[in-house]
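Chemist: following is a predicted model, sequence given first.
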Amino acid sequence: MEKIKCSVGIFAHNEAGNIIPLLEAIVNQELRETEISEIIVVSSASTDGTDQLVSSFAETHKNVKLLTQPKREGKSSAINLFLANAQEDIAVIISADVIPAQQTIEKLVSAFKNPVIGATGGRPVPVNEESNYLGYIVHLLWRLHHRMALIYPKLGEMIAFRKVMDSIPKDSAVDEASIEAIIREKGLKLKYIPSAIIKNKGAENLADHIKQRRRIQNGHLWLKAHQHYKVVSQDSGILLKVVLQELKEKPQTFFKLAGAILLEVYCRLLGSWDYYVKGKNPFAWEIARSTKDLNQPKRERK
């Protein structure tokens, strides 16, 4: 059987702490029906040694290539640079602050045996401790993301797609959702693959959490206005359904859940204020630093 070849794109800005573990996780993927032809790291104005680490890694891994941008122009701009250089028809894009499980790329890419599938996404699983309230909120948001994606595919953190476009809107602050919109516009389908695990890290302080959620709301409003596409998390009916599922499964968390909902409403109001009143479009967003320590020691979770 002929293997499905893919180009992998990694997007980094000052990711020296995670870039080598990520590259090692990619080159050590368990592949059967899939082949990674190339790994392209796009480093945008990194000043912490990220570029030097990638260059050194590339010396012993010939399919790894480094592209640099002299200034940060947003992740969508970096994705466009990757698309202009990627050789294969299937692209996999990964933020440099996550780690995929060993079979994640195989699961995401092998789905393209079905010609109607245009994009696939896995399940992000945070490494944050749930013992504190913000950690609970981070896990809650990704559980709700999972529940929504089971109803209506929602892709994030790491996705694979057919390269049916030369570029995506460079002003988009929600690049995966912009790709979803293009794929659907082409008449292709999205597929959520919950067994394709991607480890990530949510914010560990309230300021970073609000910063992230505010920016995402702003980006989704921009997406609706400019690409005429509404992500499933903007659908109040589906949101209510997954919240009720969560409450039914974990009724003891009622008050914590209520607080998390109020915080999310606050963040969405801030994002809406930024978009409608201030006219902001944070496509080159301020980094939330507390989300970057993915490899710090964690206690085993049951």
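Modeler: Alright, I've got the coordinates. What you see is a predicted model, and the numbers here were worked out from it, not measured in a lab.
Chemist: could you use CA atoms for every contact and neighbour count after this?
Modeler: Noted.
Chemist: I'd say residue 283 and residue 77 touch.
Modeler: No - counting by CA atoms under 8 Å, residue 283 does not reach residue 77; the two are 9.1 Å apart.
Chemist: anything in contact with each of the two?
Modeler: Taking CA atoms under 8 Å, 6 or more residues apart in numbering as the criterion, residue 283 and residue 77 both touch 170, 171.
Chemist: so which residues of the stretch 101-250 of the chain form strands?
Modeler: Along the stretch 101-250 of the chain, counting by DSSP state E, counting those that start in this stretch, strands occupy 117-126, 158-162, 189-200.
Chemist: return the set of buried residues in the first one.
Modeler: Same thing as strand 117-126. For strand 117-126, a neighbour-count test (16 or more other CA atoms under 10 Å) marks 117, 118, 119, 120, 121, 122, 123, 124, 125, 126 as buried.
Chemist: same check, this time on stretch 75-95
Modeler: 75-83, 86-88, 90-95.
Chemist: relative to residue 36, how far out is residue 120?
Modeler: Going from residue 120 to residue 36 by CA to CA, to the nearest Å gives 16 Å.
Chemist: one more: residue 91?
Modeler: 10 Å.
Chemist: who touches both of the two?
Modeler: Joint contacts of residue 91 and residue 36 (CA under 8 Å, 6+ apart) are 6, 7, 8.
Chemist: of those, which belong to strands?
Modeler: Among the shared contacts of residue 91 and residue 36, DSSP state E puts 6, 7, 8 in strands.
Chemist: hmm, which of these are the buried ones?
Modeler: By 16+ other CA under 10 Å, those give 6, 7, 8 as buried.
Chemist: which residues touch the last one?
Modeler: Contacts of residue 8 were listed using CA under 8 Å, 6+ apart, and they are 36, 38, 39, 40, 91, 92, 93, 94.
Chemist: check the first one too.
Modeler: The neighbourhood of residue 6, defined by CA under 8 Å, 6+ apart, consists of 34, 35, 36, 37, 38, 88, 89, 90, 91, 92, 109.
Chemist: mind checking which of those are in helices?
Modeler: residue 109 (DSSP state H).
Chemist: among the contacts of residue 6, which one sits closest to residue 203?
Modeler: For those, the closest approach to residue 203 (CA to CA) belongs to residue 92, at 24.7 Å.
Chemist: check the gap between that closest one and residue 125 for me.
Modeler: 18 Å.
Chemist: take the one below as the second:
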Amino acid sequence: EKNVGILIDSLLSQDDFHRLIHEIIVVSSGSTDKTNRIIQKYVSKNKKIRLLRQSKRNGKASAVNLFIEHAKRDILILVGADLLLEKNTIKKLLAPLRRHHVGITGAHPIPVNNPKTFMGFIAHLQWQLHHEISLKKPKMGEMIAFRKIFKQIPSSSSVDEANIEPLIRGQGFKAVYCTNSIIHNKGPERVTEFIARRRHVYFGHIVTKHEYGYEVSTLKSTTALISFFKIFKPSWRYVVYAPAAIFLEAIARVLGFLDYKLKLKTHTVWEVTPSSKNLAPSS
């Protein structure tokens, strides 16, 4: 509810909107707030926008599969609700797909969190590491464009982008990380929410590796540590906040691993992280 109208506005204001965007499909899953009413106002004003409703939250994979089923074009763009786009984000994201050997592209997330705060520092560190790793081995996340060459992703998936990657790459296509396709997100402002989100993501990546035979580039802790030393800055925040961030990530990964090994949670349905919903810059 807090961001959906802003997101749709940022989609409608994209460069070359009428040429690049055939339709906007919004999937609303189990919404109990004003989300559907907000979207319906846009639907009534713009014929390119469609609203698909799910009566309950069945997980993001279910919403993604519904979107794929109803989408009419050969190239699709998957956008999370809690994002803001710059004017040329989609234009830059689609550009590499003009080459026939490219099957999937990923945008470059930059958080709106205040990097001077503890949780803001963690958010920026996380996505700086994602950026550094993706420069060498693209990791899709937050917003992707891809060729519609499969019918669905596993219904139990908790990390949709990570499941789409092997479906595209397995058919001989390449992945491209678009550093100039900028999107803005917001990391959790509470420690408990950060751990819950990272636990969820790590669980999904383990499942993708062990059950589907595909390892995302950010899965190995050693890869993240090497990238960390590349971006390390001689400041007190890196000395004080970074070890704490590594500790919290370690906790989340242990919990995610236990969830997988002991079948404690499936993570099909995301836990809501309220502090990451309002994309107004943190103070």
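Modeler: Noted; the coordinates are in hand. Please read these numbers as outputs of a predicted model, since none were measured by experiment.
Chemist: any idea what the TM-score comes out to?
Modeler: Superposed pair, TM-score by TM-score structural alignment, normalised by the length of the second structure: 0.95. Supporting alignment: 282 aligned residues with a CA RMSD of 1.5 Å.
Chemist: that older thread, columns distance to residue 228 of the first structure on top of the contacts of residue 8 of the first structure, output as CSV?
Modeler: Putting the contacts of residue 8 of the first structure into CSV (distance: CA to CA, whole Å) gives the following:
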residue, distance to residue 228 of the first structure
36, 33
38, 33
39, 32
40, 30
91, 24
92, 24
93, 23
94, 25
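Chemist: just the ones of those in strands?
Modeler: 36, 38, 39, 40, 91, 92, 93, 94.
Chemist: corresponding residues in the first structure for stretch 156-172 of the second structure?
Modeler: Counting by TM-score structural alignment, stretch 156-172 of the second structure pairs with residues 171-187 of the first structure.
Chemist: got the contact list for that stretch?
Modeler: Counting by CA under 8 Å, 6+ apart, 74-77, 118-119, 155-157, 159, 164-165, 168-169, 189-190, 215-216, 219-220, 222-223, 227, 229, 231, 281-285 sit against stretch 171-187 of the first structure.
Chemist: buried only: go through those residues for me.
Modeler: Buried among those (16+ other CA under 10 Å): 74-77, 118-119, 155-157, 159, 168-169, 189-190, 215-216, 219-220, 222-223, 227, 229, 231, 281-284.
Chemist: just the ones in helices from the residues you listed, please.
Modeler: 75, 76, 77, 215, 216, 219, 220, 222, 223.
Chemist: distance of the residue of the first structure sitting at the aligned position of residue 58 of the second structure from residue 157 of the first structure?
Modeler: Correspondence of residue 58 of the second structure to the first structure, assessed by TM-score structural alignment: residue 73. Look at residue 73 of the first structure and residue 157 of the first structure: by CA to CA, they are 19 Å apart.
Chemist: also residue 145 of the first structure?
Modeler: Distance from residue 145 of the first structure to residue 157 of the first structure, by CA to CA: 12 Å.
Chemist: how many neighbours does the nearest residue to residue 101 of the second structure once chain neighbours are set aside have?
Modeler: What sits nearest to residue 101 of the second structure in space, not counting adjacent residues and going by CA to CA, 6 or more residues apart in numbering, is residue 173, at 5.3 Å. Each residue near residue 173 of the second structure was counted by other CA atoms under 10 Å, and the total is 17.
Chemist: re earlier: please identify which of the buried ones among the ones in strands among the shared contacts of residue 91 and residue 36 of the first structure is nearest to residue 264 of the first structure.
Modeler: Out of these, the member with the shortest distance to residue 264 of the first structure (by CA to CA) is residue 8, at 32.7 Å.
Chemist: the second structure: which residue goes with the closest one?
Modeler: So, by TM-score structural alignment, residue 8 of the first structure is left unmatched.
Chemist: one step back: so the match of residue 58 of the second structure sits right up against residue 284, yeah?
Modeler: Yes - in terms of CA under 8 Å, residue 73 of the first structure counts as a neighbour of residue 284; the distance is 5.7 Å.
Chemist: which ones are touching the counterpart of residue 94 of the second structure in the first structure?
Modeler: In the first structure, the residue matched to residue 94 of the second structure (TM-score structural alignment) is residue 109. By CA under 8 Å, 6+ apart, the residues touching residue 109 of the first structure are 4, 6, 34, 90, 120, 160.
Chemist: map the fifth one onto the second structure.
Modeler: The alignment partner of residue 120 of the first structure in the second structure, by TM-score structural alignment, is residue 105.
Chemist: quick one: residues contacting its match.
Modeler: 93, 94, 96, 97, 140, 144, 145, 146, 175, 176, 177, 178.
Chemist: lining up those with the first structure, which overlap?
Modeler: Retained in the first structure (both residues aligned by TM-score structural alignment, their matches' CA atoms under 8 Å) from these: 93, 94, 96, 140, 144, 145, 146, 175, 176, 177, 178.
Chemist: any chance of the residues you listed in JSON lines, plus distance to residue 241 of the second structure?
Modeler: Below are those laid out as JSON lines (distance: CA to CA, whole Å):
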{"residue": "93", "distance to residue 241 of the second structure": "33"}
{"residue": "94", "distance to residue 241 of the second structure": "36"}
{"residue": "96", "distance to residue 241 of the second structure": "37"}
{"residue": "140", "distance to residue 241 of the second structure": "26"}
{"residue": "144", "distance to residue 241 of the second structure": "30"}
{"residue": "145", "distance to residue 241 of the second structure": "34"}
{"residue": "146", "distance to residue 241 of the second structure": "36"}
{"residue": "175", "distance to residue 241 of the second structure": "33"}
{"residue": "176", "distance to residue 241 of the second structure": "31"}
{"residue": "177", "distance to residue 241 of the second structure": "28"}
{"residue": "178", "distance to residue 241 of the second structure": "29"}
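Chemist: which part of the second structure matches the biggest helix by length in the first structure?
Modeler: Longest helix in the first structure, counting residues (DSSP H): helix 254-276. Mapped onto the second structure using TM-score structural alignment, helix 254-276 of the first structure covers residues 239-261.
Chemist: could I get the contacts of residue 105 of the second structure as CSV with distance to residue 87 of the second structure?
Modeler: Below are those laid out as CSV (distance: CA to CA, whole Å):
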residue, distance to residue 87 of the second structure
93, 12
94, 13
96, 18
97, 19
140, 21
144, 16
145, 16
146, 20
175, 23
176, 20
177, 18
178, 15
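Chemist: between those, which is closest to residue 191 of the second structure?
Modeler: residue 140 (24.5 Å).
Chemist: pretty sure that closest one sits against residue 177.
Modeler: Yes - counting by CA under 8 Å, residue 140 of the second structure touches residue 177, with 7.3 Å between them.
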